[in-house]
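> just coords:
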């Protein structure tokens, strides 16, 4: 059922795609569905260019025939289409379950419009059930982890649980596309996302975190038989 909802959300995102656009191509399962659909439209004559947010997305885009631009050679990104791990009623997001939130945020910030495509399970009243990913420099990461715990506590998170993300084997640390570690922060509930944002940005070991605030202006929610489009 979730795949059907994701497909409906991805299909509805094409209402925001126009001929000649440069598009930010997000990462994750729903964004992957969109990229596959986009490849089909490109093969049918749609003229667009993509800027991928991850190595995995870049590989998929090439496989389905989407022409790509190097991010350092892009003047303007019209629309970024991306998924999310959580979305609240103010269009605040948690992203980074796949470990690509740094590049996703960079591309989204450089875009005129961010469109988020999700299934119904991603909608929440308050962010925090999904662990908040924080990308950190590997140097001194245990020191950074303690400081992240303190920052989250100060911002009102009750008993945060900060854990190093590991690869599937459970032994080695997960490494991001940028060569960094990720600390997954179990928060349960984030009462003040803005306070968390400010607190984490003050820490020297933090590269980026998975809170996307004041960025998404369109959220498309895939339902069983259609998609619901919400705009700010």
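Received the coordinates, thanks. On a predicted model such as this, the values are computed, not experimentally measured, just so you know. Numbering: from 1, shown residues only.

> can we go C-alpha only for contacts and neighbour counts from here?
OK.

> the closest residue to residue 110 other than its chain neighbours: how many residues sit nearby?
Nearest-residue entry for residue 110: residue 77, 6.4 Å, with adjacent residues in sequence omitted and distances by CA to CA, 6 or more residues apart in numbering. As a burial measure, residue 77 scores 22 neighbours (other CA atoms under 10 Å).

> just the one 10 residues further on next, same as before
Residues within reach of residue 87, counting by other CA under 10 Å, total 25.

> next: residue 169.
Other residues near residue 169 number 8, with proximity taken as other CA under 10 Å.

> mind listing what's buried in stretch 17-31?
Of the residues in stretch 17-31, those buried by neighbour count under the rule 16 or more other CA atoms under 10 Å are 17, 21, 22, 23, 24, 25, 26, 27, 28, 29, 30, 31.

> take the one below as the second:
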């Protein structure tokens, strides 16, 4: 498969080794997650597994169903055994920035409704400190301008004043999420205190959800170009 990133493929294959017959799975969104979904579908077909899957976006649901996976709503399933998803950044404490694909609201709901969340990524997503990747903040259309101003004031209070707050656009128009909301991308460069920022964002009425995933991920599988992986978890890093 010459068009598939070998690092993302290695991480995906390692993650689906965690899948067992009868599991209830959350399927993530993004370029790495799409590789995982394809690998999962092949595993299900080869081994005859029976799985119940909840998707974190319409795009993932459509891909999974086209490959023969059984997709249900999260409410139909009730609770998940495992969610496998990508990330835009992951640090050594397994804190994440997610939402480059604009699905972080559903991704966080699904991850929190799981016994375990496993992240799959390539080495470029591993960072010492979160923040180089823009932080997505999903906001309501109502009061859009006011919410931007409240965000700027919150950043000022945290010593992050002057950092750009950019409405995300697609084809010149404001990007709209699966839930019909807008996204503001915060170009912060570095986040000195992620928990404080998460609390400040959550306190703004127009904010629906942000892309900081703190204390949610249980394991990160980092694939490498040679097909090997490094697993980051509570016990540190383990090479496979």
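Received it, and whenever you're ready, just let me know what you need. Note that the structure is predicted; figures quoted are calculated from it, not measured.

> any idea which residue sits dead centre in structure 2?
The centroid of structure 2 falls nearest to residue 98 when counting by CA atoms, centre = their mean (4.2 Å).

> tell me who's in contact with the aligned partner of residue 132 of structure 2 in structure 1.
In structure 1, the residue paired with residue 132 of structure 2 according to TM-score structural alignment is residue 129. The contact partners of residue 129 of structure 1, taken as CA atoms under 8 Å, 6 or more residues apart in numbering, are 186, 187, 188, 189.

> quick check: the first one touching residue 127?
No. Proximity of residue 186 of structure 1 to residue 127 does not meet the contact threshold set by CA atoms under 8 Å, at 11.0 Å.

> more neighbours: which of these two?
With neighbours defined as other CA under 10 Å, residue 186 of structure 1 and residue 127 compare such that residue 127 has more, 25 against 20.

> picking that back up, show me which of the buried residues of stretch 17-31 of structure 1 is closest to residue 73 of structure 1.
residue 22 (11.6 Å; CA to CA).

> ok, back up a step: next step: the contacts of residue 129 of structure 1 restricted to helices.
The helices, defined by DSSP state H, take in nothing from the contacts of residue 129 of structure 1.

> got a winner among those for most neighbours?
Counting by other CA under 10 Å, residue 187 has the largest number of neighbours within the contacts of residue 129 of structure 1, with 23 neighbours.

> which residues sit against stretch 134-150 of structure 2?
Around stretch 134-150 of structure 2, the neighbours that count as contacts under CA under 8 Å, 6+ apart are 97-100, 102, 105, 165, 181-189, 204-212.

> ok, for the corresponding residue of structure 1 for residue 108 of structure 2, nearest residue in space, not its chain neighbours?
Counting by TM-score structural alignment, residue 108 of structure 2 lines up with residue 105 in structure 1. With CA to CA, 6+ apart as the criterion, residue 105 of structure 1 has its nearest non-adjacent residue at 7.3 Å, and that residue is residue 212.

> what residues are up against the one you found?
Neighbouring residues of residue 212 of structure 1 by CA under 8 Å, 6+ apart: 92, 93, 94, 95, 105.

> and for the third one, the neighbour number?
For residue 94 of structure 1, the neighbour count with other CA under 10 Å is 27.

> got a list of what it touches?
Taking CA under 8 Å, 6+ apart, we find residue 94 of structure 1 in contact with 84, 85, 86, 87, 127, 128, 130, 132, 210, 211, 212.

> what is the nearest of these to residue 51 of structure 1?
After measuring the contacts of residue 94 of structure 1 against residue 51 of structure 1 - CA to CA - the closest member comes out as residue 84, at 17.9 Å.

> all good on my end, thank you.
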